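[1] Below: sequence and its predicted model.
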Amino acid sequence: MEGGGCLDCCIKCLGGVPYASLVATILCFSGVALFCGCGHVALTGTLTILETHFSKVTANHAMLTDIIQLLQYVIYGIASFFFLYGIILLAEGFYTTSAVKELHSEFKTTICGRCISAMFVFLTYILGIAWLGVFGFSAVPVFLFYNMWSTCAAMRAPTLPTNLPANESICVDMRQYGIIPWNSTPGVVCGSALLDICNSSEFYLSYHLYIVACAGAGATVIALIHYLMILSANWAYLKDASHMHAYQDIKHKEERELQDIQSRSKECLNSYS
């Protein structure tokens, strides 16, 4: 009997787990971790490449350095916020699952609880739109690094002699992207110097980290869309549960009134008899 009772308890506990919210939380944590971790390291590698090859005068890229440091601090904030937000949404999933499971029992959903669920729907919608922008923004460095990589790949093509002077005219100018100002020196890298950049560990690591960070941002967008569907469904369930409880309360009240009327009628008949 104890084994059966323990098994029933485990089944009941597992039945109360919001698996959809759990999957969305894991996906959200994974996406944010990839975006924040890889993005932070990739920004540091990008700054090293720019300082070493494209802008050797510190004063020329001082603003860029400040922007990169600011972005890294923003990454810390994003990681902390979404760690807490994911836990809160998971807890809300547990709450809503309990409310739905206890639909026909004494569990009552309050107006405050339904308002909180609606607030989470709105906030998750706003965050989803914001992360779509982050996803698009994170694709920009991938595009820039891909241009450099494809340029170096063209220079390594077997159809082009490596000692051809024309290879020295193949250049990458970071100033045209607005990353560094036009007075930066040298600002442009050509030929063998460009190949050295593409062969460096900083370039290889930063390029692939930007790709992973972009994928992490995409995973976060998917997780937020998943959250939005879950929260919308949970809010609808809570609303239906509140209507059901209101109906049951009215029904019980009418039954009590009917019983009172019947009892008074019987008393009146007994008094006449």
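    Sure thing, it's come through. Residues are numbered from 1 along each chain as shown.

[2] rest of the way, CA atoms for contacts and neighbours
    OK.

[3] doesn't Ala213 make contact with Gly39?
    Yes. At 5.5 Å, Gly39 counts as touching Ala213 under the criterion of CA atoms under 8 Å.

[4] With neighbour numbers in mind, choose between these two.
    Ala213 (27 against 24; other CA atoms under 10 Å).

[5] Pull up the gap between that one and Thr25, please.
    Distance check for Ala213 against Thr25: by CA to CA, to the nearest Å, it reads 18 Å.

[6] ok, now Gly113?
    Taken as CA to CA, the span from Gly113 to Thr25 is 21 Å.

[7] Who has more neighbours out of these two?
    Higher neighbour count among Gly113 and Thr25: Thr25, with 25 against 16, using other CA under 10 Å.

[8] got another, please set it beside the one above:
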Amino acid sequence: MKPAMETAVEENTEQSQEKKGCFECCIKCLGGVPYASLVATILCFSGVALFCGCGHVALTGTVSILEQHFSTNTSDHALLSEVIQLMQYVIYGIASFFFLYGIILLAEGFYTTSAVKELHGEFKTTACGRCISGMFVFLTYVLGVAWLGVFGFSAVPVFMFYNIWSTCEVIKSLQTNMTASGDQICVDVRQYGIIPWNAVPGRACGPILENICNTNEFYMSYHLFIVACAGAGATVIALLIYMMATTYNYAVLKFKSREDCCTKF
């Protein structure tokens, strides 16, 4: 029988080896996590959620403001209502697509990062894997350019609402200082092209405009459009991170495939 001292030393050695093995396994797993893709996915989900959720409610509030204050005739804004309804359906599609696309990009990030870290052996050099990575690189670039356009488009209602709000602030300052009357200060939304020029009344002046700015619909729509624009900007940043991550992973996979090809001869 072994002495108690030797038995204790062997047990301690086995425990230390097990701990070392678990530690190395954890380090290896952490090394395969695509941190850039993970951050981009969280940012993309957050940005798309803000853009789609806030944009949907803000569009509904905009229609309500136009119907109540700027276009009392239903036929004048019938086309605009149909366009906004179509945009709301498009928002549903964008939310669904990017929820799925974000998950796929995260999975692709896990695959390519693990392949670069050589966690799957020869699987990293398959032509199918490189083709899929290249496809995602191209698709992400296209979506990034498209979201730049979405970001610019989402800034248009923010600009329009800001002009209306700033005009109301001018009217308030005139009334506070009693320097002049604000009755002649007007906002004509027909100049933005969202309703036709024959829409009645088409514009609001003085106290009427100030009352519009004090309504809950205007306040909520204005701030929701700002948040939606910020969400679109966050999505653009997320896609830029995706671009860099997928391009880097694809380049490394391409380099490793050539390296493996050369070492076979």
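    On my side now, so go ahead. From a predicted model like this one, the values you see are computed outputs, not experimental measurements.

[9] what's the TM-score for these two chains?
    Here the TM-score for the pair of chains, by TM-score structural alignment, normalised by the length of the second structure, is 0.89; 249 aligned residues with a CA RMSD of 1.8 Å.

[10] does the alignment partner in the second structure of Met155 of the first structure belong to a helix or a strand, and which?
    Using TM-score structural alignment, the partner of Met155 of the first structure in the second structure is Ile171. Assigned by DSSP states H and E, Ile171 of the second structure falls within helix 127-177.

[11] helices or strands next to that helix in the packing?
    Using 3 or more CA pairs under 8 Å, 6 or more residues apart in numbering; DSSP states H and E as the contact test, the elements touching helix 127-177 of the second structure are helix 78-116, strand 186-188, helix 206-213, helix 216-263.

[12] again, only this time at 6 Å
    helix 216-263 (3 or more CA pairs under 6 Å, 6 or more residues apart in numbering; DSSP states H and E).

[13] what range in the first structure matches the helix it packs on?
    Under the criterion TM-score structural alignment, helix 216-263 of the second structure matches residues 201-248.

[14] Can you state the mean residue-to-residue distance of the matching stretch versus the second structure?
    Taken against the second structure, stretch 201-248 of the first structure registers an average deviation of 0.9 Å after superposition, with mean CA distance after the TM-score superposition for the first structure.

[15] Within its local environment, how many residues does Cys54 of the second structure see?
    21.

[16] What's it aligned with over in the first structure?
    Using TM-score structural alignment, Cys54 of the second structure pairs with Cys38 in the first structure.

[17] Give me the mean distance between the helix or strand containing its match and the second structure.
    Using DSSP H and E, Cys38 of the first structure falls within helix 19-49. Per the superposition on the second structure, helix 19-49 of the first structure and its aligned residues are separated by 0.7 Å on average (mean CA distance after the TM-score superposition for the first structure).

[18] Give the other helices and strands that that helix contacts.
    Looks like helix 19-49 of the first structure contacts helix 62-101, helix 201-272 (3+ CA pairs under 6 Å, 6+ apart).

[19] how about those in TSV, adding distance to Phe135 of the first structure?
    What follows is those, written out as TSV (distance: least, CA to CA, whole Å):
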stretch	distance to Phe135 of the first structure
helix 62-101	14
helix 201-272	5
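
[20] Relative to Pro141 of the first structure, which of those helices is closest?
    Closest to Pro141 of the first structure of these, according to CA to CA: helix 201-272, at 6.8 Å.

[21] so what's Cys28 of the first structure up against?
    220, 223 (CA atoms under 6 Å, 6 or more residues apart in numbering).

[22] no wait, His40 of the first structure
    Gln72.

[23] sorry, back to before: quick one: work out the angle between the helix holding Cys38 of the first structure and helix 62-101.
    Regarding helix 19-49 of the first structure and helix 62-101, their directions subtend 170 degrees when assessed with axes from the mean of the first three to the mean of the last three CA atoms, to 10 degrees.

[24] Quick check: buried residues in helix 19-49 of the first structure?
    Across helix 19-49 of the first structure, burial judged by 16 or more other CA atoms under 10 Å covers 21-22, 24-25, 27-40, 42-47, 49.

[25] repeat for stretch 195-202 of the first structure
    195, 197-198, 202.

[26] Distance to Leu103 of the first structure for these - can I get that in JSON lines?
    Shown next, in JSON lines, are those (distance: CA to CA, whole Å):
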{"residue": "Leu195", "distance to Leu103 of the first structure": "67"}
{"residue": "Ile197", "distance to Leu103 of the first structure": "64"}
{"residue": "Cys198", "distance to Leu103 of the first structure": "62"}
{"residue": "Glu202", "distance to Leu103 of the first structure": "57"}
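
[27] any idea which of the residues you listed is closest to Phe137 of the first structure?
    Glu202 (21.0 Å).

[28] thought that closest one was touching Thr44?
    No. The criterion here is CA atoms under 6 Å, and Glu202 of the first structure misses it with Thr44 at 9.2 Å.

[29] For Glu102 of the first structure, see how far away the match of Cys54 of the second structure is.
    Cys38 of the first structure is 43 Å from Glu102 of the first structure, by CA to CA.

[30] try Tyr272 of the first structure
    48 Å.

[31] same question, Cys28 of the first structure
    Cys28 of the first structure is 28 Å from Glu102 of the first structure, by CA to CA.

[32] Then Ser192 of the first structure?
    71 Å.

[33] quick one, which of these two is more surrounded?
    Ser192 (17 against 14).

[34] That one maps to what in the second structure?
    In the second structure, Ser192 of the first structure lands on Pro207 (TM-score structural alignment).

[35] just to revisit the earlier point, so how far does the helix holding Ile171 of the second structure sit from its counterpart in the first structure?
    Mean for helix 127-177 of the second structure is 1.1 Å (mean CA distance after the TM-score superposition for the first structure).

[36] next one: that helix to chain centre, how far?
    Helix 127-177 of the second structure sits 10 Å away from the centroid of its parent chain (CA atoms, centre = their mean, to the nearest Å).
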